[in-house]
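Enquirer: Any chance you can model this:
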Amino acid sequence: MGIGRVANGTLRLNESIVVYRRDGSVKPVRISKIFGFVGDAQVPMDAAYAGDIIAVAGMEDVTVGVTFTDPVNPQPLPLIEIDPPTISMHFIPNDSPFAGQDGKFVTSRHLDERLNKETLADVALHVEPLTDGVGFRVSGRGELHLSILIEKMRRESYEFQVTRPHVIMREENGKTIEPYESLTIDVDEQYQGVVIEKLGKLKGVLSDMQVTNGMSRMVFKIPTRGLLGYRSEFMTDTRGMGVMNYVFAEWGPHAGEIQNRQNGVMIVMENCTSVAYALFNLQDRATLFIKPGEDLYKGQIIGENCRPADLVVNPAKGKKLTNMRASGSDEAVILTPPLDMSLEDCISYINDDELVEVTPRIIRLRKQKDAKIRA
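Expert: Okay, the predicted model is just below:
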């Protein structure tokens, strides 16, 4: 089933036509059904005319950008230009100690079928198997593009892991080039200073700025790497009042190093259930991501350390009993609410040696290797 608009002429039921594909190939087909739209309902039609938006049946593997045309006098429409992928991530089956507890589709075969199905409707998405045969390299137009795909799969009961996004680099004339975006920012004038400062650190160059009625519109040229994880930071800086949009601009010279996360993380030392007393003693040294009573496993990330190094901790360490008092008789334990991270926050937060575990019920952060191997 394909959906599109009739550009000119008339399309009739059971008519023989040809399909011009994006790769230049031509395939003859016969239109078996034509449907028009009335509100949300599909209505059978015998013919469709110029300007009609219709759904047609009778062909396989219809993708975005193909043209249905007359076989005698073919007039294919110009192809829609699709911006090239700029970032990639690895989608791999979940191999954590809690694998298979929440998801319905958990194997590499399930991932393969679902990702290839997505490419039929999303021409900006590229999927290729990894060399080890157990995962896939998925390339798209940005972290939001891939985050939407991950969230869709999660809601469909898929369970898997993803790596940190990486910008796709190229070699040209012996030099490394990378993608740049044209970023347009609309904010209240009082926030333009912090936005310019942050984007400057991310190698963004201000090319235009206009102020009208207290609102500032700024246009930046910025490496795609600089935008990874910036959206949530931007919303915080502008109190949720800013608007940002970006489109692919060009390939340009490598802009140099852009600093990622500066602090280390807190890693669980063994499978356990978190307790309030242990988290109370840890919260002075970290920003925690979990609450008491959560099941944890060895290698799971539960917080951000206040120092650059990673720290292996025991979040299940309870209060010791003594002959003087019971374990719960001292002062009440007051915990700071944990940091609530969205899927996009998690993806932009992790480093190269870390993974985001995605299940229908929960999102976890973890190290790729356990503590003994890392040591």
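Enquirer: alpha carbons only for contacts and neighbour counts from here, please
Expert: OK.
Enquirer: isn't there a helix covering Arg361?
Expert: No - checked against DSSP: H, G, I helix; E, B strand; the rest coil, Arg361 lies outside a helix; its state is coil.
Enquirer: Who's the closest spatial neighbour of it, skipping the chain neighbours?
Expert: Spatial nearest neighbour of Arg361, chain neighbours left out: Asp102 (6.5 Å); criterion: Cα to Cα, 6 or more residues apart in numbering.
Enquirer: What helix or strand is that neighbour located in?
Expert: Following DSSP states H and E, one finds Asp102 outside all helices and strands.
Enquirer: And this one, please, so the two structures can be compared:
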Amino acid sequence: MPMKTRDDVRNVAIVAHVDHGKTTLVDKMLWQTGAFSDRQTVETTGERVMDSGDLEREKGITILAKNTAISYDGPAADGHPVTINIIDTPGHADFGGEVERGLSMVDGVVLLVDASEGPLPQTRFVLRKALAAKMPVILCINKVDRPDSRIEEVEEETYELFMDLLDDADGHADQLDFPVVYASARAGIASLTRPGNGEMPEGSDLEPLFATILKTIPAPSYDDEAPLQAHVTNLDSSNFLGRLALLRVRNGVIRKGQQAMWCRHDGTQQRVKITELLMTEGLERQSAEEAGPGDIIAVAGIPEITIGETLADPENPIALPLITVDEPAISMTIGTNTSPLVGKVRGSKVTARMVKDRLDRELIGNVSLRVLATERPDAWEVQGRGELALAILVEQMRREGYELTVGKPQVVTREVDGKLQEPVERLTIDTPEEYLGAITQILASRKGRMEQMTNHGTGWIRMEFKVPSRGLIGFRTEFLTETRGTGIANHVFDGYEPWFGQIITRTSGSLVSDRSGAVTSFAMVNLQERGTLFVDPTTEVYEGMIIGENSRSDDMDVNITKEKKLSNVRASSADNFEKIFPPRKLSLEQSLEFCREDECVEVTPESVRIRKLILDQNERGRALSRARR
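Expert: Got it, this is the predicted structure:
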């Protein structure tokens, strides 16, 4: 039976490396197709409207894949309006599960590449996924108006990346014949003519991009005689409707109020009723009566449905393949807060049952996460793609009122042919030439292997390394310190290799409080010569809490609560004041990078503290003696 197509629909994902302009481009596409009312302006809606989460706006990255729909009726539509469903995907490889889900909803991709930075590790990651899915690709070189843009070189580098990945991803040779669009997403202008470096594209809008999408991205195809099949690709919730399942309709028609067969992960089937059917218009979901092949919809009425399952015809149910994602590479232990300060300040969710329920809820919508039991009933091993993905989860839980103990990130190893293997990352570094020696030395100590070095002739160099994932735990802070904040580092998972051996990622020790109490200025003045302090005066501390970084390699137990002895004799130096250096404040990510194997991070809604796993000083000493025997 020949397949039919729906020419009034296009489904496209916008994929790119972090900060290459995906979300800004989607913003401009929405504005230019009239998705906002006359009363809405950039000032009232804000820029990057697709980044709706607080953490997304704070960090300037996309964490969750989101979809929007625009109605295009410009010149390329020939008088027949076309609905373009756009999936805005994360650029960070730690959120690769979101990218894979986004690609399962579409028929082609727009690959965005910065006109100055060129293809970076996450560009390689998202492009490999698109080529493996045999999807047509539109290359959009963005930010062509940057003063340091190098458009022709970036175009050539991207073509070489296509060549490099095509065999690896088992793609089609015709995927190399991709159209190129030159754009300035911030200005909302695109062109098919290559501008000069640093120049704005010719034209006044994004019309060339819309025309290229309609020409290159195939319309959804379907079998006119096949029964209903709709794939669950994401989940959402509504205060009024409960859980919403986001689906791509593959075949057939789905109607509001109808009966459908719910095909679950475990192979069982259950009849359910579609109580509500919603379709996206701009950024809003509107109630609809029915949806056909190629439509991306949300349905309500199935409280326990999860990602990868199928809604099918009740009389002839045929399940679609489950969505598979790459295995996790990094893990850390998340458990209840066991410090003496638990529940003292604002933390309302402190029990093991509450923490486990929250982790189970996260599993429902996060396909790249794993939660495993440990020997302790109040702690679980959580596995994910990378440090950032796990740190985002902990930060979200902290903001929801949970108190947690979080262990140092570890790598997820596996055994192949009797040999231990560990995950390896492909690391790309852009830095001024003067820091070449320092960076090479840092990565050599972390078992990094340089694969390529390019000098752009502008005083900056680009280096590519292969580094075990373990070697990148704690790397970012040291890297930014060595390059005075000027270096740019990006990395992406690049497979497994045999165990690299011992890696020492932190040469300094910790300053550990030997008692409970409040930090005093007098004690800080005496201790600040020993290292860098993390706490302010009057901060409450407890025995085993880490209050600073020792300048030497070993740990030191110190009294940070010591007070100055008072007497009735006036000292001749009474008018001399000691200066207290400002303490170093660590974020959650920096705290996770800093802690060693015998340390963990205490996370509460109000603060983030680093502590020893064994708080008691004597017990800690005995445990260390046993480990050395």
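Enquirer: circling back: might you report the residue contacts of the residue nearest to Arg361 of the first structure?
Expert: Residues in contact with Asp102 of the first structure (Cα atoms under 8 Å, 6 or more residues apart in numbering) are 157, 159, 359-361.
Enquirer: need the contact list for the residue nearest the centre of the first structure.
Expert: Centroid-nearest residue in the first structure, with Cα atoms, centre = their mean: Ser147, separated by 2.2 Å. Counting by Cα under 8 Å, 6+ apart, Ser147 of the first structure touches 343-344.
Enquirer: Just give me the match in the second structure for it.
Expert: With the correspondence set by TM-score structural alignment, Ser147 of the first structure lines up against Ala391 in the second structure.
Enquirer: tell me which residues in the one helix or strand that match maps to are buried?
Expert: If you go by DSSP H and E, Ala391 of the second structure is part of helix 387-399. The neighbour-count check on helix 387-399 of the second structure (16 or more other Cα atoms under 10 Å) flags 387-392, 394-395, 397-398 as buried.
Enquirer: try stretch 288-297 of the first structure
Expert: Residues of stretch 288-297 of the first structure classed as buried by neighbour count (16+ other Cα under 10 Å): 288-292, 296-297.
Enquirer: Could you list which residues are in contact with Lys27 of the first structure?
Expert: For Lys27 of the first structure, the contact set (Cα under 8 Å, 6+ apart) comprises 18-20.
Enquirer: part of a strand, is it?
Expert: Yes - counting by three-state DSSP, Lys27 of the first structure falls inside a strand.
Enquirer: Report the separation between it and Ile148 of the first structure.
Expert: Using Cα to Cα, to the nearest Å, Lys27 of the first structure is found at 33 Å from Ile148 of the first structure.
Enquirer: same thing with Asp353 of the first structure?
Expert: 23 Å.
Enquirer: what does Tyr158 of the first structure give?
Expert: Taking Cα to Cα, one finds Tyr158 of the first structure at 14 Å from Ile148 of the first structure.
Enquirer: The helix holding Ala391 of the second structure vs the first structure, average offset?
Expert: Once fitted to the first structure, helix 387-399 of the second structure is off its aligned match by 0.5 Å on average (mean Cα distance after the TM-score superposition for the first structure).
Enquirer: for whichever helix or strand comes after that helix, packing partners?
Expert: Proceeding N to C from helix 387-399 of the second structure, the next assigned helix or strand is strand 404-407, under DSSP H and E. In terms of contacts (3 or more Cα pairs under 8 Å, 6 or more residues apart in numbering; DSSP states H and E), strand 404-407 of the second structure is packed against strand 330-336, strand 599-603.
Enquirer: could you redo the last one with a cut-off of 10 Å?
Expert: Contacts defined by 3 or more Cα pairs under 10 Å, 6 or more residues apart in numbering; DSSP states H and E place strand 404-407 of the second structure against strand 330-336, strand 379-384, helix 387-399, strand 599-603, strand 608-612.
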